[in-house]
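Enquirer: this is a predicted model, with the sequence first.
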Amino acid sequence: LIRGSWFTGFPWGAGGYAQVELLAAWAPWVGVYGMGLLAAVLAYVLASVVNGILRTIGRWVLAPVSRLNKAKPRAGGHALRSITASGVVISVMALVVLSTLFFSMGQGFERWRKLALQSTSDAGAMRVWLLQGNIAQDEKFEPGTGMAQALEWYPAQFADALRTAASGADTAPQLVVAPETALPLLPQQLNADFWRPLLQGLAQQSETSAVSVLMGLPLGSFSRGYTNSSWGITPQSAAMALGGLQGGQLPAEWESTGGATEGTFRYDKHHLVPFGEFIPPFFRWFIDMMNIPLGDFSRGGLGQPAWTVAGQRISPNICYEDLFGEELAVSFRDPRLAPTVLVNLSNIAWFGDTVAIDQHLHISRLRAMELGRPMLRATNTGATAVIDHLGQVTHELPRLTRGRLEASVQGRSGLTPFARWASRWGLWPLWGGCLAAVLLVIAGRHLARRRSSAP
């Protein structure tokens, strides 16, 4: 809990993630930290039970010897009473452990999870394409290699989506998602000839087969600052932006606003990566000493409004923002405006073909469980996947390949218990529980000392 909160927080590898299967029914109630606490309590109780059993066996074995060595026969009775009391305590603790485990793994699992999800319901289906460019990190920002590939492949996928929709095919998407910094340049750094085909294609669609696009790219300007963002374009906002194109020139406001046009959806990353996206306080000297070419990104607001597409309220998060369930929960304060689908745009090509890909997928699964929402993942190298509201991966692309994932996702409305309390109080209830536990331990030890020192 401390590691996930202090100094901007880095909760990667929290203990609750190891229980994503065994204690999954608890996720919509207490979240990942509560699951970690349950696992720790169960481990402690189990260890105490085993230790108590071993001590009891030892007492039974040594009791006859103790009676032979003592002159008073009452000593054996005292030992027997001690054994009996220990046995009762051990039996109760064992019953608690076994019943909790069986409850989490058996029929009680579904009942407990259904109880948590009883206030949620289906909110309709949406067809999506999730793009995975698989552009090597050491080439991503190189003009002759990675940039050229991105500026060719992603627009080609957008165009293919528009053609598929125009043909009336059942596989036509309603939303196409490109990953974090899929376009590695600012909008105003790309000329009108780049944007015109996409904007025209989006603007000229029929209402019955409309496609919208959500893409990751940097936004901003020198005067306003830069953000790591996702940009959403609907047919309506495309038509408005298209009207601003004059010949081969971009709209003048793009230069000052960094590409933000009226009607266009914009999400700016809120939880920035220390040293990667911002310089922590008091560390500018280190950056200057090491001569690291690093500037600060501007931070987006917490709980930014959702984007309505095809009857769904879409809430993006970027990169490791999906580690912070309490921050995603802020968007659920008003159930009427709460997102029905979560979307994670990531680029973890920095880590190559490592366990980081699996871990990040694991993390997204738990966010889906906590909030009772499907999670779409569009990534550069993996894992690009669709996760349902129960945390199950329903579709996934092979990692480290270039392709698109075509799927249908079922939106959800309503609030889980976790979404309800975390949206209002964040992690404070857990901090309060930890403080209460510490105080109880201190009080227990104090009482034990007083009893041992009493005459």
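Expert: Good, I have the coordinates.

Enquirer: rest of the way, CA atoms for contacts and neighbours
Expert: Fine.

Enquirer: where along the stretch 251-400 of the chain do the strands fall?
Expert: Taking DSSP state E, counting those that start in this stretch as the criterion, the stretch 251-400 of the chain contains strands spanning 265-268, 307-309, 312-318, 341-346, 375-379, 385-387, 393-396.

Enquirer: can you give me the end-to-end span of stretch 389-407?
Expert: From its first residue to its last, stretch 389-407 covers 15 Å (CA to CA, to the nearest Å).

Enquirer: so for it, what gets flagged as buried?
Expert: Within stretch 389-407, the residues that count as buried by 16 or more other CA atoms under 10 Å are 389-393, 395-397, 399-400, 402-407.

Enquirer: okay if I get the strands of the stretch 251-400 of the chain as JSON lines plus distance to Arg59?
Expert: As requested, those are exported to JSON lines (distance: least, CA to CA, whole Å):
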{"stretch": "strand 265-268", "distance to Arg59": "65"}
{"stretch": "strand 307-309", "distance to Arg59": "67"}
{"stretch": "strand 312-318", "distance to Arg59": "58"}
{"stretch": "strand 341-346", "distance to Arg59": "57"}
{"stretch": "strand 375-379", "distance to Arg59": "55"}
{"stretch": "strand 385-387", "distance to Arg59": "53"}
{"stretch": "strand 393-396", "distance to Arg59": "51"}
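
Enquirer: one more to weigh against that first structure:
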Amino acid sequence: MSPTAANFGRGKSLGAALLLGALGVLAFAPFECWPLAFVAWGGLFALVRLAASPGRAALIGLCFGLGLYLGGVSWVYVSMHDVGGMPAPIAALAALALSAYLALFPALACAVLSRAVRRPLAPFAAALVFAALIALSEWLRGWLLTGFPWLALGYSQTPPSPLAGFAPLFGVYGVSGIAALCGALLWNAASSLVLRAHPLAIKHSCALASTLLGGWLLAGISWTQPSGAPIRVALLQGNIPQSLKWEPERLRDSLVTYLALTREHPADLTVLPETALPLLFEHLPGDYLATLRQAAAPGELLVGAPTREPGGYANSALTLGPDGQAEQRYNKAHLVPFGEYIPPGFDWFLKLMKIPMGDFYAGPDPQRPLLLAGQKVAVNICYEDLFPDQIARGAQDATVLVNLSNTAWFGHSLAQPQHLQISRMRAVETGRPMLRATNTGMTAHVTPDGRVADVLAPFTRDGLVATVTGTTGTTPYVRFGNLPALLLAVATLALALLGRRPAPPPAG
């Protein structure tokens, strides 16, 4: 092959990787074409196996990641520019930088896979190595530098995907690895069929079908059991624009809106979203808090508001007593970098984003569940539900999960349905109902099997009243966390690489 043809071929592989990454976005909410995950990640596996060197494979993984994250996390630009007021060029550069950083993780996985197959490796063993590397790289992305596991592959496999059945055992990172394995098996079967290697095509097709069947059978297991009497829960969505929420003259709008919604939706437990009351809790009018509590009576009330703590300001969820005073409290433990805390030397970022109260104090992890309406409620705030191990720790002593979010930061983007899909995975992993109260969407009731029982239309001012039954019992994931998935990935790598075929002897 001439150098020109070789360069053209290399260019096509990078372009194909970029397109496959963009295709992968369609596997996630709001599209939820979960089989496309097998096509996209299977295509990535194929390109890496054909790569001439680990460096080339890393470039393929980088392009795949750029296609995936530039498309799937495009809401970062919306958040910084459209809502946060950051100048467009800086917001675009920041979004590109974040996408490039996230793309480093599939690039690393692809480089290691390419190095592993430098010596002959059976197609099935290569598929196992690929699956293990995807699982490990996504766990690393969810942990390094406080973590950002958005669009982890496993999230694309919420119900009705049969792979959701593996979530109570291995969590989202384990499901990521299994989904990558399915993609690699699909490619192996297709390529064997093209090469007329029919026995191999049947072998890989049977392995793929068995994996899907196994997940479907596991989904039929009830890891947890109903606990206590059903309760009526009102999840309120005020739809207050972020650009107006913190303006002093618009404070009354927030207070009046949530008081009216509370009165209109009586329930055993009423939940207001994150920072629904956009003023330090200590500065809110005492008569308003007492009136709000009275409006919810005889039910109980959970309110999102910033508070002043000994360590600084906190992003809190509070229950109110009859006199409007705080009785129980949860302080957000996993803060958003550059949104809720600013690393040293980045004060300029806070000024560009015009973030009010952008440097919070982190609460302890874990915190005891709140006792509300006869249930033990584990609260998490906004993007804390991206971190499965944290939610699993909180779920151990809880019967219900509640997420309070201010999604107005994301505007009209993919973030809201993607965030709901993340919450659905937390419900499946823990076997607990997940209730979401958000400012602009998506406010929802998610059952323990990850099904959305009811959801409000985004960007509407309304309340969702749901009948909810708490659950007790422990899924394997709640008991052991990410450890089984990580150990299985490491063991798979070791067995596949140690058992690979020896290189043929040199000719001559």
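Expert: Nice, I can see it. Everything numeric in this text was worked out from a predicted model, so none of it was measured.

Enquirer: before we move on, back to that, widest-spaced pair of the buried residues of stretch 389-407 of the first structure?
Expert: Using CA to CA, these reach their maximum pairwise distance at Leu390 and Arg402, which is 27.6 Å.

Enquirer: among the buried residues of stretch 389-407 of the first structure, which one lies nearest to Trp112 of the first structure?
Expert: Distance to Trp112 of the first structure across these (CA to CA) is lowest for Leu390, with 12.8 Å.

Enquirer: quickly note the distance from the counterpart of the closest one in the second structure to Val428 of the second structure.
Expert: Using TM-score structural alignment, the equivalent of Leu390 of the first structure in the second structure is Asp449. Distance, Asp449 of the second structure to Val428 of the second structure, by CA to CA: 5 Å.

Enquirer: likewise for Ala260 of the second structure?
Expert: Separation of Ala260 of the second structure from Val428 of the second structure (CA to CA) stands at 34 Å.

Enquirer: these two: who's more crowded?
Expert: Per other CA atoms under 10 Å, whichever of Ala260 of the second structure and Val428 has more neighbours is Val428, with 31 against 13.

Enquirer: surely the more buried one is in contact with Val446?
Expert: No - under the criterion of CA atoms under 8 Å, Val428 of the second structure is not in contact with Val446, lying 9.4 Å apart.

Enquirer: C-terminal to the helix or strand where Leu128 of the second structure lies, what's the next element?
Expert: Here Leu128 of the second structure, judged by DSSP states H and E, is contained in helix 123-141. In the C-terminal direction, the helix or strand that comes right after helix 123-141 of the second structure (DSSP H and E) is helix 167-194.

Enquirer: matching residues in the first structure for that next one?
Expert: Using TM-score structural alignment, the residues of the first structure aligned to helix 167-194 of the second structure are 27-54.

Enquirer: what's the average distance of the matching stretch to the second structure?
Expert: The superposed stretch 27-54 of the first structure is, by mean CA distance after the TM-score superposition for the first structure, a mean 1.5 Å from where its aligned residues fall in the second structure.

Enquirer: for that stretch, which positions count as buried?
Expert: Under the neighbour-count criterion of 16+ other CA under 10 Å, stretch 27-54 of the first structure has 27-39, 42, 45-46, 49, 52-53 buried.

Enquirer: kindly report the same for stretch 140-151 of the first structure.
Expert: Neighbour counts using 16+ other CA under 10 Å place Lys140, Phe141, Gly146, Met147, Ala148, Gln149, Ala150, Leu151 of stretch 140-151 of the first structure among the buried residues.
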